[in-house]
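Colleague: I'll drop the sequence and a predicted model, then ask my questions.
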Amino acid sequence: MEQVYATRSELLARRARIRLAVQGGELLKERRGALIKEFDRLGASVLRSMDLLDREVAGAGQLLGLAIADDGREPFDSAAFAAEDGVEVTIHTRSVAGVHIVEIEKGEVGRARTSRGYSLVATSARIDAVAERFESVLDRLLDVAALELSVRRLADEIARTTRRMNALEHVVVPRLEAEQARISLVLEERELEDRVRLRRMRSRGRRAGARS
């Protein structure tokens, strides 16, 4: 525990630290408010996007299952191997109250039938339909990934900021105020003792003068 010296300078120092702590708490509240606002906005988007993604994944999986049941697995394995290709992705960030929000700029995920790499003669229309559905899934998945990462970062920072706010409000400021009160009390007691001592000295002086 920090040793507290009952001096005027220490009293002024405590008052200054209390002001700084209160100001810091207000700044943290403002920052937390901005973070929560962005969290609410992105949180609503990510929930909608994840719900749509779940539906699209389920639909694409069902379509793939039906197509494999009709054509067998081998044509799809072969087409998937031939169609392997990357998607150009550029990641940007913007700052919201010091938190980096991720935004993804991606190239075209959906491809034309002639651009998927497999032979159109050797494949059925069902393979094209499956490829198109899974390209749509990938497109939405990239959007959801950026949203979810940003929401997680915001949630972590909101929790961290809240802890700091609570520490200032419930620990730091009360401790400083208690120290200020103790210092004030000691200084007041000293001042009272000095007044009593001074009165005694004056009284003794008057009595000594009267005797002389």
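Modeller: Cool, the structure landed.

Colleague: drop to CA atoms for contacts and neighbour counts, all remaining ones
Modeller: Fine.

Colleague: in the protein, which spans are strands?
Modeller: Along the chain, counting by DSSP state E, strands occupy 89-96, 99-106.

Colleague: Return the most buried member of these.
Modeller: Highest mean neighbour count of the strands of the chain: strand 99-106, a mean of 16 (counted as mean count of other C-alpha atoms under 10 Å).

Colleague: Can you tell me what sits against that strand?
Modeller: Residues outside strand 99-106 that contact it (C-alpha atoms under 8 Å, 6 or more residues apart in numbering) are 87-95, 142-143, 146-147, 149-150, 153-154, 157.

Colleague: Let's see that with 6 Å instead.
Modeller: With contacts defined as C-alpha atoms under 6 Å, 6 or more residues apart in numbering, strand 99-106 is touched by 88, 89, 90, 91, 92, 93, 94, 95, 146, 150.

Colleague: what's the angle between it and strand 89-96?
Modeller: Counting by axes from the mean of the first three to the mean of the last three C-alpha atoms, to 10 degrees, strand 99-106 points 150 degrees away from the direction of strand 89-96.

Colleague: gap between strand 99-106 and the chain center?
Modeller: Distance of strand 99-106 from the chain centroid (C-alpha atoms, centre = their mean, to the nearest Å) equals 15 Å.

Colleague: Could you work out the most separated pair of the contacts of strand 99-106?
Modeller: Greatest spatial distance among the contacts of strand 99-106 (C-alpha to C-alpha): 88 and 95, at 23.5 Å.

Colleague: Number of residues surrounding the residue lying closest to residue 97 once chain neighbours are set aside?
Modeller: Nearest residue to residue 97, sequence neighbours excluded (C-alpha to C-alpha, 6 or more residues apart in numbering): residue 31, at 5.9 Å. Residues lying near residue 31 (other C-alpha atoms under 10 Å) number 19.

Colleague: Take this one as well and set it beside the first:
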Amino acid sequence: MQANVSATRMEMLRLRRKVELAERGHKLLSQKRDELSRQLVQISRGIAPLRKEVEKALNNTSRRFMLARASMEPEDVAAALEVPVKKFNLAVQFASIMNVRVPSLEKKLEGDVICYGYAKTSPELDAALYSLEKVFDMIIELAEKEKQAYLLATDLQKTRRRVNVLEHVVIPETKDTIKYIASRLSENERDNTSRLMIIADIIRGDQ
């Protein structure tokens, strides 16, 4: 890089401005990196315990459905669940965390999860459906948190790479080039001074 650089004062001024911008960008990106890390840690802390709750609730729901099937005739189970009356919609909104768009999920439900009469059904089926409704809320929350964590982690990785490139490549290499230009300019000034002194000696000798 230094071999092809133009060793002029204009080039040195340009590179100094480049260093100033790079250092300013490095500071801002470092702040963003630190805040992304903090937000990611905060979100990630809640994921593992929530996932355990979801797994436990799913196992409990599955157990209740097995008990319901064991206490009812197969055709009664099929008839009870044949026509669901509860409607589900999922609204997705976006928030910004350090310029990263992360989703916020909100469910909208209409109707009752119990969509059958009680004559041929077991109370265990009621409990299973209510348990399923509850675990569904937890699954949505878990999906929201995991997606947020993924997006933040992806942007954090990009930000770290940019910080490292500025810190270990762009800024030091540009500063080295500035030193090289300054050295060349000083050398040229010494050469010019020497030539002027020689010329002055020649002129004085002629006189």
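Modeller: Cool, the structure landed. In this text, all values refer to a predicted model and were calculated from it rather than measured experimentally.

Colleague: Please state their TM-score.
Modeller: Once superposed, chain against chain, the TM-score is 0.91 (TM-score structural alignment, normalised by the length of structure 2); 206 aligned residues with a C-alpha RMSD of 2.0 Å.

Colleague: on that earlier part again, nearest approach to residue 14 of structure 1 belongs to which of the strands of structure 1?
Modeller: Using C-alpha to C-alpha, the nearest of these to residue 14 of structure 1 is strand 99-106, at 32.3 Å.

Colleague: mean per-residue distance, that closest one to structure 2?
Modeller: With mean C-alpha distance after the TM-score superposition for structure 1, strand 99-106 of structure 1 departs from structure 2 by a mean of 1.7 Å once superposed.

Colleague: Then stretch 14-23 of structure 1?
Modeller: Relative to the matching residues in structure 2, stretch 14-23 of structure 1 has an average distance of 0.6 Å after the fit, by mean C-alpha distance after the TM-score superposition for structure 1.

Colleague: What lies in contact with that stretch?
Modeller: Defining contact as C-alpha under 6 Å, 6+ apart, one finds that stretch 14-23 of structure 1 is touched by residue 180.

Colleague: can you give me how far that stretch is from the chain middle?
Modeller: Here the centre of mass of C-alpha atoms in stretch 14-23 of structure 1, compared against the chain's by C-alpha atoms, centre = their mean, lies 26 Å away.

Colleague: Can you list the buried residues in it?
Modeller: 14, 15, 17, 18, 21, 22 (16 or more other C-alpha atoms under 10 Å).

Colleague: if I look at the last one, how far off is residue 12 of structure 1?
Modeller: For residue 22 of structure 1, the distance to residue 12 of structure 1 equals 15 Å [C-alpha to C-alpha, to the nearest Å].

Colleague: Next one: the most centrally placed residue in structure 2 from residue 144 of structure 2, what distance?
Modeller: By C-alpha atoms, centre = their mean, structure 2 has its centre lying nearest to residue 152, at 2.0 Å. Look at residue 152 of structure 2 and residue 144 of structure 2: by C-alpha to C-alpha, they are 12 Å apart.

Colleague: Likewise for residue 5 of structure 2?
Modeller: Per C-alpha to C-alpha, residue 5 of structure 2 is found 51 Å from residue 144 of structure 2.

Colleague: quick one: which of the two has more around it?
Modeller: Set side by side, residue 5 of structure 2 and residue 144 show more neighbours around residue 144, with 18 against 13, by other C-alpha under 10 Å.

Colleague: and that one, what pairs with it in structure 1?
Modeller: In structure 1, the residue paired with residue 144 of structure 2 according to TM-score structural alignment is residue 146.

Colleague: Return the residues in contact with its match.
Modeller: 102, 103.

Colleague: Number of residues surrounding residue 148 of structure 2?
Modeller: Other residues lying near residue 148 of structure 2 total 23 when counted by other C-alpha under 10 Å.

Colleague: Return the distance of residue 52 of structure 2 relative to residue 62 of structure 2.
Modeller: For residue 52 of structure 2, the distance to residue 62 of structure 2 - C-alpha to C-alpha - is 15 Å.

Colleague: same deal with residue 26 of structure 2?
Modeller: Going from residue 26 of structure 2 to residue 62 of structure 2 by C-alpha to C-alpha gives 52 Å.

Colleague: Check residue 35 of structure 2 too.
Modeller: 41 Å.

Colleague: ditto for residue 124 of structure 2
Modeller: Residue 124 of structure 2 sits 11 Å away from residue 62 of structure 2, going by C-alpha to C-alpha.
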